[in-house]
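Q: Any chance you can model this:
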Amino acid sequence: MKIKAGIIGGAGYTGGELIRLLLNHPDVDFSFIHSRSNAGKPLYSVHQDLLGDTDLIFTNDLTPVQNGNLDVLFLCLGHGESRKFLSENTVAEHTKIIDLANDFRLTAQSTIGKRNFVYGLPEINREAIQSAHDIANPGCFATAIQLGLLPLAKAGLLEEVYTTGITGSTGAGQSLSSTAHFSWRANNIQAYKTLTHQHLGEIAQSLMQVSPPNGREQQLNFVPWRGDFTRGIFISSTVHCERSYEELIRLYKDFYKDQLFTMVSDVPIFLKQVVNTNKCVVQLEKVGTKLVVHSITDNLLKGACGQAVQNMNLVFGLNEAAGLKLKATGF
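A: Purely as a prediction, here's the structure:
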């Protein structure tokens, strides 16, 4: 029997990407998508690439959420809106929730009512995810940065980290703003939220989770950049490290040897390798005692919807890669 899935907040970039994945998932029956602003309209009126793929209609009726018709409910709402939605609306007790906002990612904020959200980074929390009822999906920058640094943290090799990362315009959401407008983004880049990005807390939490006992919290200095492209994240993290390049490569490949979607490259990486996939690719470069870790993801897939589906697969005991055999665009 297929899993009955629904989405709250389906009009944005993440909602649209998640719709595409669920419509093509072999084990999912996707028939409910909520949007107050688009209720009554066909999905393809907003996500025009879906013309001919589905005749589903956006709805403002929450009855399927309340009466238990859904096995899993994805929340594709703005940050802070998921907690508000769950406070104001009844979701059937058996329905599992996967939240794509940042409302429940930190351990201290992971509960609401009887629900307790598990942080959904499969590379370190696979067993907890498999036995979880509700999942807090990691942030896009957080996913790329963590996957670049986790092996070092586990080996006790992290102290102070200097990270830069550039992301595509889809990371800013679909609402029009001056810095999301094409005429502003084209041939332009800009640093933003320097050293204060909202993902820093969840990154620190995961690094401490895998660090040796009595390890101290690492200092992460992160400067994010807005890029003049639509999707993808490229991260470069610099640390002091005395280990040889050969030792570090072995460390990384051992850490990720059993992971389906995170892999280590021996040659320079580039963004198009991962765009339109659920992959994270990591590459190391070392000069003297300075190690640079590059990591790349698609912000809408491994950084959001792809990872959400990966978590759904784990929660329901499906093939972890089901619905995620996606190919990079290449050109």
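
Q: Going by C-alpha atoms from here, please, whenever you check contacts or count neighbours.
A: OK.

Q: helices or strands next to the strand or helix carrying Ile296 in the packing?
A: Remark: Ile296 resides in strand 290-297, with elements defined by DSSP states H and E. Contacts defined by 3 or more C-alpha pairs under 8 Å, 6 or more residues apart in numbering; DSSP states H and E place strand 290-297 against helix 140-154, strand 233-240, strand 280-287.

Q: Throw these into a markdown table and include distance to His34 and mean neighbour count, thanks.
A: Output for those, formatted as a markdown table (distance: least, C-alpha to C-alpha, whole Å; neighbours: other C-alpha atoms under 10 Å):
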| stretch | distance to His34 | mean neighbour count |
| --- | --- | --- |
| helix 140-154 | 23 | 24 |
| strand 233-240 | 28 | 22 |
| strand 280-287 | 30 | 20 |
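
Q: nearest to Leu260, of the ones you listed?
A: strand 280-287 (9.7 Å; C-alpha to C-alpha).

Q: this one next, for a side-by-side:
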Amino acid sequence: MIKIGILGAAGYTGGELIRLLIHHPEAQIVFANSESNAGNYVADIHEGLYGDTDMKFTADMPFDDVDVIFFCFGHGKSEAFIREHHIPQHVRIIDLAQDFRIAGNDSNAGFMTPANHDFVYGLPEINRELIANARHVANPGCFATCIQLGLLPAAKLGLINDDVAVNAITGSTGAGQKPGATTHFSWRNNNMSIYKAFTHQHVPEIRQSLRQVQGYLDAAIDFIPYRGDFARGIFATEVVRTDKPIEEIVEGYKEFYKDAAFTHYVDKSIDMKQVVNTNKALVHCDKFGNKLLITSCIDNLLKGAVGQAVQNMNIMFGIDEKSGLNLKPSAF
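A: All right, here's what the predicted structure looks like:
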């Protein structure tokens, strides 16, 4: 059994991670850390877990007793935590924040990145072998995962040569559990809004992966994110200019994802409900003149966060990549 510790276990990602791991056939949660909730039952905070676990949150962090730690912190806390705490060499780390997603110091990142870190970028579709041999993995961002999975096969085909227009809408859980002016029901319901247009923090990691696959990236990724009036899921469109025939593009997409455990090219139009509550990513392409329209969708809490983190854990420990992740979508 893989012995697991969870830090920041009281938030949305912590709760979703516990939901997956308590039913994982090869995993055991040793501790779920939350100083503010220490001593409280996990199910009293994550109420969907009533009847599934009698675990309590703890303020303790017995690192010597675990094989892997999941960091479910807010952005900017992981790097400081590692500096301030001794984590044994044998303990692997999967970080769900953005702190280590960019390799080394990247002046284009838009935020400070720790220099010379050893975290592998945890997108299995392009880094499976690196993840398998990694001690530390930086889990990708939710928007970044969805958009990259739409664009990476195009990059493999060498098609990202002009600026790419990207629009994506996310559910309210993407904003985290702490209430805010743009998350409460009366504001979010029957409403849409734009935020962080062209400046979203996930753009640098998208660019990093596209450069990795295509070998270069001179084009801009013009990303406009939207807040949606639903709880979970991301639906994205990406527009790439190319004269390559759609038949060749579709063949390239299917080839790129032929061995992917959870990412699938679909021959007809896709919708978000097909992936909500699963670790799947679906991708579809259409051609309009010289414009390639790519649609991609994921569940922001699963393939966009903890589902992908568990997928990375499975790869790191050499077990079935799909273990603990055979989830059914919400059909209606």
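
Q: in the strand holding Ile296 of structure 1, what's buried?
A: Judged by neighbour count (16 or more other C-alpha atoms under 10 Å), strand 290-297 of structure 1 contains these buried residues: 291-297.

Q: Which of these sits closest to Leu100 of structure 1?
A: Thr297 (16.3 Å).

Q: so what's Phe256 of structure 2 closest to, chain neighbours aside?
A: Leaving aside its chain neighbours, Phe256 of structure 2 sits nearest to Pro153 (5.9 Å; criterion: C-alpha to C-alpha, 6 or more residues apart in numbering).

Q: What lines up with the one you found in structure 1?
A: Alignment note (TM-score structural alignment): Pro153 of structure 2 maps to Pro151 of structure 1.

Q: Same check on Phe143 of structure 2?
A: In structure 1, Phe143 of structure 2 lands on Phe141 (TM-score structural alignment).

Q: ranges for the helices of the stretch 51-200 of structure 2?
A: 78-84, 124-132, 142-156, 185-188 (DSSP state H, counting those that start in this stretch).

Q: Out of the ones you listed, the one nearest Phe256 of structure 2 is which?
A: Nearest of the helices of the stretch 51-200 of structure 2 (C-alpha to C-alpha): helix 142-156, 5.9 Å.

Q: show me where the stretch 1-150 of structure 2 has strands.
A: Along the stretch 1-150 of structure 2, the segments classed as strands by DSSP state E, counting those that start in this stretch run 2-7, 27-33, 68-71, 92-95, 120-121, 136-138.

Q: contacting residues around Ile296 of structure 1?
A: 144, 232-235, 269-271, 274, 280-282 (C-alpha atoms under 8 Å, 6 or more residues apart in numbering).

Q: Look up how far Thr289 of structure 1 lies from it.
A: Taking C-alpha to C-alpha, to the nearest Å as the measure, Ile296 of structure 1 falls 23 Å from Thr289 of structure 1.

Q: and if you look at Asp61 of structure 1?
A: Taken as C-alpha to C-alpha, the span from Asp61 of structure 1 to Thr289 of structure 1 is 59 Å.

Q: does His75 of structure 2 really touch Asp99, like I thought?
A: Yes. The pair His75 of structure 2 / Asp99 is scored as a contact, 6.4 Å apart, by C-alpha atoms under 8 Å.

Q: For the two, indicate the residue with more neighbours.
A: The neighbour count for His75 of structure 2 versus Asp99, taken as other C-alpha atoms under 10 Å, is higher for Asp99 (21 against 12).

Q: Need the counterpart of that one in structure 1.
A: Per TM-score structural alignment, Asp99 of structure 2 is aligned with Asp103.

Q: what's the neighbour count on the residue nearest to its match when sequence neighbours are not counted?
A: Counting by C-alpha to C-alpha, 6+ apart, Gly80 is the residue found nearest to Asp103 of structure 1 once chain neighbours are left out, at 5.6 Å. Other residues near Gly80 of structure 1 come to 12 when the count uses other C-alpha under 10 Å.

Q: returning to that earlier point: helix or strand right after the strand holding Ile296 of structure 1?
A: Using DSSP H and E, the helix or strand that follows strand 290-297 of structure 1 in sequence is helix 305-315.

Q: That following helix vs structure 2, mean deviation?
A: For helix 305-315 of structure 1, the mean deviation from structure 2 after alignment is 0.3 Å (mean C-alpha distance after the TM-score superposition for structure 1).

Q: Compute the inter-axis angle for that helix and strand 3-8.
A: 140 degrees (axes from the mean of the first three to the mean of the last three C-alpha atoms, to 10 degrees).

Q: What residues in structure 2 pair up with helix 305-315 of structure 1?
A: With TM-score structural alignment as the criterion, helix 305-315 of structure 1 aligns to 306-316.

Q: Roughly how far does the most far-flung residue of structure 1 relative to its centre sit from Lys327 of structure 1?
A: Residue farthest from the centre of structure 1, counting by C-alpha atoms, centre = their mean, is Gly288 at 33.2 Å. Gly288 of structure 1 is 36 Å from Lys327 of structure 1, where distance means C-alpha to C-alpha.

Q: what residues are up against Gly324 of structure 2?
A: Counting by C-alpha under 8 Å, 6+ apart, Gly324 of structure 2 has contacts 20-21, 23-25, 310.

Q: again, 10 Å this time
A: 20-27, 307, 310-311, 314 (C-alpha atoms under 10 Å, 6 or more residues apart in numbering).

Q: filter those to the buried ones?
A: 20-22, 24, 27, 307, 310-311, 314.

Q: Closest to Phe262 of structure 2 out of those residues?
A: Of those, the one sitting nearest to Phe262 of structure 2 (C-alpha to C-alpha) turns out to be Gln311, at 9.5 Å.

Q: wait, that closest one sits on Ala261?
A: Yes. Taking C-alpha atoms under 10 Å as the definition, Gln311 of structure 2 is a contact partner of Ala261 at 9.2 Å.

Q: shared neighbours, the two?
A: With C-alpha under 10 Å, 6+ apart, Gln311 of structure 2 and Ala261 have common neighbours 124, 279, 320-322.

Q: Please identify, among these, the one with the most neighbours.
A: Ranked by neighbours (other C-alpha under 10 Å), the shared contacts of Gln311 and Ala261 of structure 2 are led by Asn279, which has 28 neighbours.

Q: Provide a list of residues in contact with that residue.
A: 261-263, 298-308, 310-311, 322, 325-329.

Q: Can you select the buried ones among those residues for me in PyMOL?
A: The PyMOL selection below is limited to those of the contacts of Asn279 of structure 2 classed as buried (16+ other C-alpha under 10 Å):
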select buried, resi 261+262+263+298+299+300+301+302+303+304+305+306+307+308+310+311+322+325+329
